[in-house]
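Asker: Turn this into a structure:
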Amino acid sequence: MTTGASASQGAAFDAAFRHPTRLTVAAFLSACDEAEFATVRDYCQVSDSVLSKAASALEAAGYLGIRKGAAGKRFRAWLCLTDDGRDALARHLEALQALASAARDAGAARAESEPSRSAAQPNA
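Answerer: Purely as a prediction, here's the structure:
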């Protein structure tokens, strides 16, 4: 995707959040200390394998911690966003917001400089 210079200046898009599942996992975990794997999976509406792959990618980036253990007789895993992950997510979301704001501003400026289509063409 190509963006204008004003939209990309200072942008801190993070490739770790390019995949929607990874972004959703990070956003969900940003609101809690940790969450059980199954809770995150259910929220994201993905399979175990898709969440496992997303969690592994975020863990490799240093953005996610995975704690494993037993709860009763069942094996469980808990996921948490690291401090680096929280910072990276905040920067990524700021970059997305800057991109959206720049696009809205550009659209508004263009609309002001062009005659309105609805004024030029009567309703059919």
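
Asker: contacts, neighbours, all on C-alpha from now
Answerer: Will do.

Asker: quick one, what contacts the most centrally placed residue in the chain?
Answerer: In the chain, the residue lying closest to the centroid (Cα atoms, centre = their mean) is Leu23, at 3.2 Å. By Cα atoms under 8 Å, 6 or more residues apart in numbering, the residues touching Leu23 are 17, 89.

Asker: how about it, secondary structure?
Answerer: Secondary structure state of Leu23, per DSSP: H, G, I helix; E, B strand; the rest coil, is helix.

Asker: Another for comparison:
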Amino acid sequence: MDNLDPLLHQPLRTQIAAFLAGCEEASFSELKRNLQVSDGNLESHLKKLIAADYVSLRRSEGPGRAQTSYSLTPTGLAALQRYIQTLQKLLPLGTQPAADLPGDMVAGS
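Answerer: Reported below is the predicted structural model:
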């Protein structure tokens, strides 16, 4: 059996990747609000995902405060898809694994 990706096996990192897979990009504030985590916890996990090239960041300058947005990279999306497929292999027979996922969350669709 395939091994679960240790980077994504941490629940908050899985949540970050899944949230970003569902949107083009999100600000730090949006991630914090939707995932209900502290600044330090979110920042720590984002740094690990960025170091692995699973997440990219974009800083935009403008009037007032600079904004940082995060998005899932193609590498991160592929890793998330593999992670989901590996979890699906662990499901008991007779369940409906991939059919219930959005098409863009299943590799090869």
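
Asker: List the TM-score for the superposed pair.
Answerer: With the length set by TM-score structural alignment, normalised by the length of the second structure, the two chains reach a TM-score of 0.79; 93 aligned residues with a Cα RMSD of 1.2 Å.

Asker: that older thread, according to the alignment, which residue of the second structure corresponds to the residue nearest to the centre of the first structure?
Answerer: Counting by TM-score structural alignment, Leu23 of the first structure lines up with Thr14 in the second structure.

Asker: Asp87 of the first structure: which element?
Answerer: Using DSSP states H and E, Asp87 of the first structure falls within helix 83-113.

Asker: Can you list the buried residues in that helix?
Answerer: Residues 85-86, 88-89, 91-96, 98-99, 102-103 are the ones in helix 83-113 of the first structure that count as buried (16 or more other Cα atoms under 10 Å).

Asker: one step back: check the gap between the residue nearest to the centre of the first structure and Ala16 of the first structure for me.
Answerer: Separation of Leu23 of the first structure from Ala16 of the first structure (Cα to Cα, to the nearest Å): 8 Å.

Asker: Kindly report the same for Ser49 of the first structure.
Answerer: 18 Å.

Asker: Looking at those two, which is more packed in?
Answerer: Each of Ser49 of the first structure and Ala16 has its neighbours counted (other Cα atoms under 10 Å); Ala16 has more, 22 against 10.
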